[in-house]
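S.K.: My questions are about this predicted structure, shown below with the sequence.
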Amino acid sequence: MNKTELLNQVLERLQSDLLQARQAAQTAYETATHEENIAENKYDTLGLEASYLATGQARRAETIAQTLNSWKQLLLRPYSDQQGIGLGALVEVSDDAGNRQHLFLGPNGASMKLQQAGHSVQVLSPQAPLGRALLGKQVGEEITLQLASGVQLLEVLSVD
């Protein structure tokens, strides 16, 4: 698998999400300010509700823009045994049952699943419990995750 291609997929998805959020904010703003939505009495709240929606969509767009900027600044470095797993690492883990999972560790806010070379890759950040547990680990180490359903053990099989 190619980390540069994965990074490009994340950037494309975030750019698409940002465009959609900005369009949604603009639509809500236009609805809130349209002359037909001026309140005629205290029970006529369509314009007010649309303004709340516009504000929320604008905040969402700003959050996505910040996430996009964080990902644009991500430097993909080769794995180092001395430093262990860090941002930009592509990690393969296995659970007790032998189920394998590919993980791409990056900056915050871009939790998503991607497809590459016939494999599903989960994008996660150090803020996620699994992402936090991976930081600094090396090939062959085990990770213990406390989940609502119990404890899950994962072994780091490979890191790129």
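M.R.: Sure thing, it's come through. Residues are numbered from 1 along each chain as shown.
S.K.: Please make it C-alpha for all contacts and neighbour counts, starting now.
M.R.: OK.
S.K.: out of all of them, which helix in the protein is the longest?
M.R.: The single longest helix within the chain, with elements called by DSSP state H, is helix 3-33.
S.K.: buried ones in the following helix or strand past it?
M.R.: Past helix 3-33, heading to the C-terminal end, the next element that is a helix or strand (DSSP states H and E) is helix 46-72. Counting neighbours by 16 or more other Cα atoms under 10 Å, one finds that the buried residues in helix 46-72 are 47-48, 50-51, 53-58, 60-61, 64-65, 67-68, 71.
S.K.: centroid residue for this protein?
M.R.: The chain has Ala110 as the residue nearest its centroid, 1.3 Å off, counting by Cα atoms, centre = their mean.
S.K.: one more structure, for comparison:
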Amino acid sequence: MLEKSQVIDALIEKLRTELVAADHASRDAAAYATDEESRAESKWDTQGLEASYLAAGQAGQAKQLAEALSILQGQRSDLARPCSSVQRGALVQCKLGRATEWFFFAPSGGGETLTLDGTEVTVITADSPLAHRLLGLSAGGDFTLPNGAPGSVLAVL
């Protein structure tokens, strides 16, 4: 059985890893953009400009990851509390058609997929259409997906 603390730890670790990678990519792109080799040789040569846009984009991604990580770390104890209904911090097992899927309702990190002991957990946030369908439901609750397919909540931890 999945433990919520393991899910939170795995999400924090995954965001840390992605932050380090984004930070390195941003620094590499910025270094390249200001390198002598990327200096324009003609008015049509935009290699340096493109590298600076890439560096800015990578820096923006790193900033978003740092903010998401900070939110999760700051709310860790609240997120780890048991839940009886779907709300922020809930670890939810759902039946979607013939498949059974796990979701973690987090304040940030939406869209991340974690694999723990062979079980895949998808992180959702309040902005996701699925979260809107699940919010407030308890085990045994039924819902309809945005595409019209039925689903049911099997467990809320």
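M.R.: Thanks, I have it. Everything numeric in this text was worked out from a predicted model, so none of it was measured.
S.K.: Now the TM-score, please.
M.R.: Overall, the chain-to-chain superposition scores 0.91 on the TM-score scale (TM-score structural alignment, normalised by the length of the second structure); 153 aligned residues with a Cα RMSD of 1.4 Å.
S.K.: picking up where we left off before, what span of the second structure is the longest helix of the first structure aligned with?
M.R.: Helix 3-33 of the first structure falls opposite residues 4-34 of the second structure when the two are matched by TM-score structural alignment.
S.K.: other SSEs contacting the longest strand along the first structure?
M.R.: Across the first structure, the longest stretch assigned as strand under DSSP state E is strand 150-159. In this structure, strand 150-159 of the first structure makes packing contacts with strand 90-95, strand 142-147, judged by 3 or more Cα pairs under 8 Å, 6 or more residues apart in numbering; DSSP states H and E.
S.K.: Just name the most buried of those strands.
M.R.: strand 90-95 (a mean of 20; mean count of other Cα atoms under 10 Å).
S.K.: average distance between the longest helix of the first structure and the second structure?
M.R.: Once the two are superposed, helix 3-33 of the first structure sits an average of 0.5 Å from its aligned residues in the second structure (mean Cα distance after the TM-score superposition for the first structure).
S.K.: Name the residue most distant from the centre of the second structure?
M.R.: Distance-from-mean max, the second structure, by Cα atoms, centre = their mean: Ser42 at 41.8 Å.
S.K.: and the gap between that one and Leu65 of the second structure?
M.R.: The spacing between Ser42 of the second structure and Leu65 of the second structure, counted by Cα to Cα, to the nearest Å, is 37 Å.
S.K.: Check Leu114 of the second structure too.
M.R.: To Leu65 of the second structure, Leu114 of the second structure is 16 Å away according to Cα to Cα.
S.K.: that older thread, which of the residues in the match of helix 3-33 of the first structure are buried?
M.R.: 4, 7-8, 10-12, 14-16, 18-19, 22-23, 25-27, 29-30, 32-33.
S.K.: which ones are touching Arg76 of the second structure?
M.R.: With contacts defined as Cα atoms under 8 Å, 6 or more residues apart in numbering, Arg76 of the second structure is in contact with Ile8.
S.K.: The one 10 residues further on now?
M.R.: Shown here is Val86 of the second structure, whose contacts under the criterion Cα under 8 Å, 6+ apart are Val92, Phe105, Leu134, Leu135, Gly136, Leu137, Ser138, Val156.
S.K.: tell me the SS of it?
M.R.: Under DSSP: H, G, I helix; E, B strand; the rest coil, the three-state class of Val86 of the second structure is coil.
S.K.: Distance of it relative to Asp28 of the second structure?
M.R.: Plainly put, Val86 of the second structure is 42 Å away from Asp28 of the second structure if you go by Cα to Cα.
S.K.: I'm done for today, thanks for sticking with me.
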